[in-house]
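> Turn this into a structure:
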Amino acid sequence: MKRSRLYKKSGILALTIVLGIAFVHIVQIVNAATAEPEAEDEIILASLDYVDDKINSLKSSLDEMTKKYEEAQERLEEIESYGKFVPLELTKDQILIAGESAEIILRGGKALAIGGEGGGLSDITSGSGADVNTDQEVPLNHLLLISRDDGRGIKVISEKAWVLVKGPYTIE
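I've put the predicted structure just below:
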C-alpha cells in the first residue's frame, strides 16, 4: 500500500513538471509570434545639417585620398624612369650633372669628369677601384657611379657625345 501511494505522488509530480515545461514553451512561442521586427521598419531621423556635415567630411576625405594617390602615382613614375638608361646626345661644353645614385656610361665622344666634395666618379668597370677625378678624361663604355648629389658629372669636350644615364640628372 505504501508503494502505491508513492507511485501516485510521483506520477502527479512528473505530470506537473511536463505540463510546466509545455506551458513555458507555449508562452515563448506566443511571444515570438507577436514580437515586432527589429529595426526593419524603423525610421531614423537626422537633421539636414548633420547629413551635410557628413557629406562634406566624406568629400574632403576623398579629396585628400585622391591627392595622395596622384602624388604616389607621380613618384612611382619618377622611380620607374630612374630604373632605365636614357640615351642622350650632348654637344660641346654641355655639362651633365648627375644626382645621387645615378649611373653614367659615355658611349661616344669625349668628356671630362667633374668631381664633387667627396671625390670623383666611381669607375665600376675599371676593376682598380679608382675614381675618375675632376678634369680627367672619362673612358668610353665604363660604368660610372655617382654616390652623392654634390655636383658630380661630366663636361663634353668633343663636338658631340653620346651618353647613357640612369637616375636623376640635369643638363647645363
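> CA only for contacts and neighbour counts going forward, please
OK.
> which residue ranges form the helices in the chain?
Taking DSSP state H to define them, one finds helices in the chain at 2-34, 48-82.
> Any figure for the gap between the residue most central in space within the chain and residue 66?
Centroid check for the chain by Cα atoms, centre = their mean gives residue 72 as the closest residue, at 7.4 Å. Using Cα to Cα, to the nearest Å, residue 72 is found at 10 Å from residue 66.
> likewise residue 114?
According to Cα to Cα, residue 114 and residue 66 sit 42 Å apart.
> now swap in residue 145 and tell me
37 Å.
> For those two, indicate the residue with more neighbours.
Ranked by neighbour count (other Cα atoms under 10 Å), residue 145 and residue 66 place residue 145 first, with 23 against 12.
> One more sequence to fold, the one below, so I can look at both together:
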Amino acid sequence: MTKKMKLGMIMLATLVVGSSVYAAKGDAGSSNDPLVTKSYVDSKVTQLQKTVEVQASMIDLLTQEINNMGKEESSSYEVVTVPAGQSIVGKQGTEIIVRSGNGQVLASDGGGLQDMTEGTDLLGGSEIPKYHLVIIPREDGRGIYATKDLIVMVRGGYNIQ
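Just a heads-up that it's a prediction; the model follows:
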C-alpha cells in the first residue's frame, strides 16, 4: 500500500469517525445541527480530495529528496575498489586516501590533485602516494587512474569510469 493510499485511508477514517460523533450529538434539522444540501457536501468533499492530493505530492517530493541526500555525498569514508584500467573521478571537495594498489593522477587543464599530507600539488601522470589524503579541488574530470587494482577510502561524490 503506497503512502498516498495510507494517508488517504487515514484521512477518510478520521472524517468518518468525526462525522459519526458529530451526528450522534444532536437532532438532525435542529438549530444546533442544520440539514445541508448534497451540492454543499460534494463541494466540501472535492476540497478535501484536492487538499489530500496536494499533501500527498508534497510528501512524495520530500521523500525523494530525503532518499537522494545520502546518494550524492557521504559524511563518512567509504571503502571502494577500483579495478585496474578504470578511474575514480571525484566531485568538488571529494577526499580520497589510497590504501593499496597503484594509481596515477588524472589531471585537467585546471591542474592536478592536492596532497594534503605533503602539502603539494600532484601533477597529471604522477603516482599517488599510499595513505595520503588527496582532495579533488574541482568537478572537472580529476581523479585517479588505477594502474593496478586500487582500494581507496572516499568521502564525497565520485564515479567509477
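> So what does the residue nearest to the centre of structure 1 match up with in structure 2?
Under the alignment (TM-score structural alignment), residue 72 of structure 1 maps onto residue 65 of structure 2.
> ok, the alignment partner in structure 2 of residue 134 of structure 1 - contacts?
Here residue 134 of structure 1 is matched to residue 124 in structure 2, going by TM-score structural alignment. Applying Cα atoms under 8 Å, 6 or more residues apart in numbering to residue 124 of structure 2 gives the contacts 104-108, 111-112.
> Can you name the two of those that sit furthest apart?
In the contacts of residue 124 of structure 2, two members sit farther apart than any others by Cα to Cα. They are 104 and 111, at 13.8 Å.
> Comparing the two, which residue is more hemmed in?
Taking neighbours as other Cα under 10 Å, residue 104 of structure 2 and residue 111 compare with residue 104 leading, 20 against 16.
> ok, that one touching residue 149?
No. Using Cα atoms under 8 Å, residue 104 of structure 2 is not in contact with residue 149, being 11.8 Å away.
> my read: residue 150 of structure 2 touches residue 83, true?
Yes. Residue 150 of structure 2 lies in contact with residue 83 (Cα under 8 Å); the separation is 6.3 Å.
> Looking only at neighbour counts, state which of the two leads.
More neighbours surround residue 150 than the other of residue 150 of structure 2 and residue 83, with 23 against 18 (other Cα under 10 Å).
> Please list all residues in contact with the aligned partner of that one in structure 1.
Taking TM-score structural alignment, residue 150 of structure 2 has residue 161 as its aligned residue in structure 1. Shown in contact with residue 161 of structure 1 (Cα under 8 Å, 6+ apart): 89-92, 106-111.
> Narrow those residues to those that are buried.
90-91, 106-111 (16 or more other Cα atoms under 10 Å).
> possible to save the helices of structure 1 as JSON lines with distance to residue 153 of structure 1?
Converted to JSON lines, these look like this (distance: least, Cα to Cα, whole Å):
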{"stretch": "helix 2-34", "distance to residue 153 of structure 1": "84"}
{"stretch": "helix 48-82", "distance to residue 153 of structure 1": "16"}
